[in-house]
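Chemist: sequence plus predicted model, see below.
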Amino acid sequence: MNSLEQIPWALIAPILVVQFILMVVALIDLKRIHATNGPKWLWVILIIMGSLFGSIAYFIVGRRNV
């Protein structure tokens, strides 16, 4: 229990909030967009399992500009 008290939550909490918001926005955008680079099911897995980096990768690589 002492290890949880030593974590600097004031530094970690904003990162977790940004990660969650970015993940939700990426999933909503993936649902609305018609064409992606690669299958949508794979992007869902990458966004959820890849956390922050999966969402960023989706916005950089996954969206197809039509």
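Modeler: The structure has been received and is ready for your questions.

Chemist: drop to CA atoms for contacts and neighbour counts, all remaining ones
Modeler: Will do.

Chemist: packing partners for the longest helix anywhere in the chain?
Modeler: Ranked by residue count and defined by DSSP state H, the top helix of the chain is helix 9-32. Under the contact definition 3 or more CA pairs under 8 Å, 6 or more residues apart in numbering; DSSP states H and E, helix 9-32 sits against helix 40-49, helix 51-57.

Chemist: residue contacts, the residue in the chain sticking out farthest from the centre?
Modeler: The centre of the chain is farthest from one residue, residue 2, which by CA atoms, centre = their mean lies 30.1 Å away. For residue 2, the contact set (CA atoms under 8 Å, 6 or more residues apart in numbering) is empty.

Chemist: this is the comparison structure:
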Amino acid sequence: MENLMQYIPLLIPVIALEFILMVTALVHVLRHPQYRFGNRVFWVIVVLFVQIIGPVVYFVAGRGEQ
């Protein structure tokens, strides 16, 4: 437990960044009807369950043209 406590200052910003990125991607998925591939349900699952990589993949590969 003591080893974990020394990493808390590093973990808090990483967790906050992951949460902000996930919420931003989720809001974008729910507001926009067009995607390059897949559908809304697919992207919601990817964004929610594939931690930090899921939202990044959505913004790079899944987001449709505006």
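Modeler: Looks like it came in fine. Only a predicted model underlies this, so the values are computations on that prediction, with no experimental measurement involved.

Chemist: coming back round to it: just the buried residues of the longest helix of structure 1, please?
Modeler: Across helix 9-32 of structure 1, burial judged by 16 or more other CA atoms under 10 Å covers 19, 20, 22, 23, 26, 27, 30.

Chemist: would you mind measuring from the residue nearest to the first one when sequence neighbours are not counted to residue 15 of structure 1?
Modeler: The reference is to residue 19 of structure 1. Nearest non-adjacent residue to residue 19 of structure 1, counting by CA to CA, 6 or more residues apart in numbering: residue 52, 5.3 Å away. Computed as CA to CA, to the nearest Å, the residue 52 of structure 1 to residue 15 of structure 1 distance reads 9 Å.

Chemist: just give me the closest of the buried residues of helix 9-32 of structure 1 to residue 37 of structure 1.
Modeler: Using CA to CA, residue 30 comes nearest to residue 37 of structure 1 of the buried residues of helix 9-32 of structure 1, at 11.0 Å.

Chemist: that closest one and residue 10 of structure 1, how far apart?
Modeler: Residue 30 of structure 1 is 31 Å from residue 10 of structure 1, by CA to CA.

Chemist: what is the neighbour count of the residue nearest to residue 34 of structure 2 when sequence neighbours are not counted?
Modeler: Closest residue in space to residue 34 of structure 2, ignoring its immediate chain neighbours: residue 64 at 5.2 Å, by CA to CA, 6+ apart. Counted with other CA atoms under 10 Å, the neighbours of residue 64 of structure 2 add up to 15.
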